[in-house]
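Participant: can't give you the sequence, but here's the structure:
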């Protein structure tokens, strides 16, 4: 059985906010709806969908040229993030997309939505790592993240 839903947030591999999708009942009931990522599709929900699309249009990077320029800026140098780490260089926890967005803000003075940051694998160790930032429908910036030991950790 499938359920028709309206996505309220971007879900990687499924769609963007405002998309109407058909997903399996369990995925809708156990993952998407409890996390507030989707709402059931109704005629009233269609009005909400129109509002989401309007808001997304305002938030989106205005043009392809702006996205290309931001991509060049983000790929120009690594983003340095200080995290607490143990003796062997492993982090206490992992680097989150929120921390990457804050690192971009401090390094480049550019705001990016933390929900557009994707990691190939969780970052749980010191060193260089890669992340992808979706700037536009088909423009992705490959971000180099330099994780260093924060003061007060065993490695510092």
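Facilitator: Happy to help now that I have it. All values derive from a computational prediction rather than experimental measurement.
Participant: contacts and neighbour counts: CA atoms only from here.
Facilitator: Fine.
Participant: Can you classify residue 142 as helix, strand or coil?
Facilitator: strand (DSSP: H, G, I helix; E, B strand; the rest coil).
Participant: Do I have it right that it meets residue 134?
Facilitator: No: the criterion here is Cα atoms under 8 Å, and residue 142 misses it with residue 134 at 9.1 Å.
Participant: Check which element follows the longest helix anywhere in the chain along the chain.
Facilitator: For the chain, the longest helix by residue count, based on DSSP state H, is helix 43-59. Note on helix 43-59: by DSSP states H and E, the next helix or strand toward the C-terminus is helix 64-74.
Participant: thinking again about what came up before, which positions in the longest helix of the chain come out as buried?
Facilitator: 48, 49, 52, 53 (16 or more other Cα atoms under 10 Å).
Participant: Columns distance to residue 68 on top of those, output as JSON lines?
Facilitator: Output for these, formatted as JSON lines (distance: Cα to Cα, whole Å):
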{"residue": "48", "distance to residue 68": "31"}
{"residue": "49", "distance to residue 68": "28"}
{"residue": "52", "distance to residue 68": "25"}
{"residue": "53", "distance to residue 68": "23"}
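Participant: what's the farthest-apart pair in these?
Facilitator: 48 and 53 (8.7 Å; Cα to Cα).
Participant: Surely residue 80 and residue 105 touch.
Facilitator: No: in this structure residue 80 lies outside contact range of residue 105 using Cα under 8 Å: 11.1 Å.
Participant: For residue 20, list the residues it contacts.
Facilitator: 4, 5, 6, 7, 41 (Cα atoms under 8 Å, 6 or more residues apart in numbering).
Participant: for comparison:
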């Protein structure tokens, strides 16, 4: 029997896959637990329409992420840091502080978990920070660290 999976089933397939299973396995396990539906003509057409819609939404999200990456490349944020004698800094700039500065100065919501800093920012000056906007798109934001 052919079945369209509604959820991931271990050792069988992922959500949306069309798989061939034994009649008893389908009737006694997959269908009663609503892990899948029988692959009728209507259900197969619905699956095709769902996949087309998901592809369209994914393409729109990718385009939006690319546009945002280009926008972020031109912008920068300024973060102030406490400095002691001889230009020695106290602590480091965190991703939380960078996200807060971006919200305040650029009016952009950036997730602190998506911001990656190669090495801790412990010095004054301009630093480049990578922001993962999409699995295929990474933007660079300039962070100017100045004295308080």
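Facilitator: Sure, I can see it. In this text the structure is predicted, and so the values were computed from the model without any measurement.
Participant: now, which of the buried residues of helix 43-59 of the first structure sits nearest residue 22 of the first structure?
Facilitator: Nearest to residue 22 of the first structure among the buried residues of helix 43-59 of the first structure is residue 49, at 15.2 Å by Cα to Cα.
Participant: against the second structure, where does stretch 45-58 of the first structure fall?
Facilitator: Following TM-score structural alignment, stretch 45-58 of the first structure has no partner segment in the second structure.
Participant: so how far is that stretch from its chain's centroid?
Facilitator: In terms of Cα atoms, centre = their mean, to the nearest Å, the centre of stretch 45-58 of the first structure is found 20 Å from the chain centre.
Participant: Please enumerate the strands of the second structure.
Facilitator: 2-5, 18-20, 36-38, 76-81, 115-116, 125-134, 137-147 (DSSP state E).
Participant: Spatially central residue (nearest the centroid) of the second structure, please.
Facilitator: When Cα atoms, centre = their mean is applied to the second structure, the residue found nearest the centroid is residue 134 (4.8 Å).
Participant: what sits against that residue?
Facilitator: 62, 65.
Participant: Could you find the counterpart of it in the first structure?
Facilitator: Using TM-score structural alignment, residue 134 of the second structure pairs with residue 136 in the first structure.
Participant: Of residue 80 and residue 105 of the first structure, which one has the most company?
Facilitator: Using other Cα atoms under 10 Å, the more surrounded residue of residue 80 of the first structure and residue 105 is residue 80, with 18 against 14.
Participant: What is the equivalent residue in the second structure for that one?
Facilitator: With TM-score structural alignment as the criterion, residue 80 of the first structure lines up with residue 78 in the second structure.
Participant: Surely its match is in contact with residue 147?
Facilitator: No: checked against Cα under 8 Å, the pair residue 78 of the second structure and residue 147 is beyond contact range at 10.2 Å.
Participant: contacting residues for the aligned partner of residue 68 of the first structure in the second structure?
Facilitator: Matched by TM-score structural alignment, residue 68 of the first structure corresponds to residue 66 in the second structure. Listed by Cα under 8 Å, 6+ apart, the contact partners of residue 66 of the second structure are residue 137.
Participant: ok, residue 66 of the second structure to residue 132 of the second structure distance?
Facilitator: Residue 66 of the second structure sits 11 Å away from residue 132 of the second structure, going by Cα to Cα, to the nearest Å.
Participant: try residue 3 of the second structure
Facilitator: 37 Å.
Participant: ok, these two, which is more surrounded?
Facilitator: More crowded of residue 3 of the second structure and residue 132, by other Cα under 10 Å: residue 3, with 24 against 18.
Participant: Residue 55 of the second structure versus the more buried one, what's the distance?
Facilitator: In terms of Cα to Cα, residue 3 of the second structure sits 22 Å off from residue 55 of the second structure.
Participant: Over to residue 79 of the second structure?
Facilitator: 39 Å.
Participant: Could you do residue 36 of the second structure as well?
Facilitator: 21 Å.
Participant: Also residue 77 of the second structure?
Facilitator: For residue 77 of the second structure relative to residue 55 of the second structure (Cα to Cα), the value is 34 Å.
Participant: contacting residues around residue 90 of the second structure?
Facilitator: So residue 90 of the second structure contacts 81, 82, 83, 84, 122 (Cα under 8 Å, 6+ apart).
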